[in-house]
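K.L.:
Structure here, sequence nowhere to be found:
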C-alpha cells in the first residue's frame, strides 16, 4: 500500500501511509497527517508547534469481505499566532455537533 492508494482509493489527500496491520480479520491502515499540512483549527495558520499525539480509529469501506479501519495519529497543536492548543482538524471526519437532545442531558 502507498500514500497514493489513500488518495485515490479513500480520498485522503493530507495523510501519509505508515504501515498495514492485519488483526482479527480486520485490516488496519496506520496513517498520519503530512507535517506540511498541519495547521491551526481556529485561525488556519501553519505556524504551529506539535504537542503530542493520540490514536483514533475510523471505520471505512471494506476491501472485499475484510473490514478496514484507519488508525490515525491525531496531532495536538499549539498555534503560535492565536495561542490555541487543540487537536488538528481531521478533514475526512465530521466534528461532533451538539444536538437539541444533548442540551437536555445537562
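P.N.:
Nice, I can see it. Given the structure is predicted, the values throughout are model-derived calculations rather than measurements.

K.L.:
hey, let's count contacts and neighbours off CA atoms from now on
P.N.:
Will do.

K.L.:
which stretches of this structure form strands?
P.N.:
15-23, 26-33, 48-63, 66-79, 85-87 (DSSP state E).

K.L.:
a markdown table for those, including mean neighbour count and distance to residue 102?
P.N.:
Below are those laid out as a markdown table (neighbours: other Cα atoms under 10 Å; distance: least, Cα to Cα, whole Å):
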| stretch | mean neighbour count | distance to residue 102 |
| --- | --- | --- |
| strand 15-23 | 15 | 32 |
| strand 26-33 | 19 | 31 |
| strand 48-63 | 13 | 23 |
| strand 66-79 | 19 | 25 |
| strand 85-87 | 17 | 22 |
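
K.L.:
Check it against this one:
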C-alpha cells in the first residue's frame, strides 16, 4: 500500500539539492499513509480489506526500522561528533541519490 503513494525520498533528495526546507516532508509522509484509503476509494471505487499484519509489516520496514537505525547511528557517534558531521552525514547525503 505504501508503494502507490508519491515517493517521499525523491522529494527529500531534490529539496535537499535545492537547499530547500525538508522539515515538511515527515508531515507529507504521514498524510500520504493516512489519506491512502481515501485515494483508493476515489480512484478504484471500493476498498478491499487487507491483512493488518501486511500493513504493520510495511510501516515497520518503511518507517520504524530506518528511524531506529538513524537514532542508533547518532547514539554510536555521540562522542565522535566531528566524524558524524564531517564524514558520515555528508557521505549519506550524497549517496542517497545512488541508493
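P.N.:
Done, it's in. Since the structure is predicted, the reported quantities are computational estimates derived from the model, not experimental observations.

K.L.:
What would you report as the TM-score here?
P.N.:
Between these two chains, after superposing, the TM-score reads 0.20 (TM-score structural alignment, normalised by the length of structure 2); 35 aligned residues with a Cα RMSD of 3.9 Å.

K.L.:
Switch the strands of structure 1 over to CSV; also include distance to residue 100 of structure 1.
P.N.:
Output for those, formatted as CSV (distance: least, Cα to Cα, whole Å):
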stretch, distance to residue 100 of structure 1
strand 15-23, 34
strand 26-33, 33
strand 48-63, 25
strand 66-79, 28
strand 85-87, 25
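
K.L.:
which SS state does residue 68 of structure 2 fall under?
P.N.:
Following DSSP: H, G, I helix; E, B strand; the rest coil, residue 68 of structure 2 is assigned to helix.

K.L.:
go on, residue 65 of structure 2?
P.N.:
Assignment for residue 65 of structure 2 (three-state DSSP): helix.

K.L.:
which of the residues in stretch 29-42 of structure 2 are buried?
P.N.:
For stretch 29-42 of structure 2, the buried set under the neighbour-count rule, 16 or more other Cα atoms under 10 Å, comprises 29, 32, 36.
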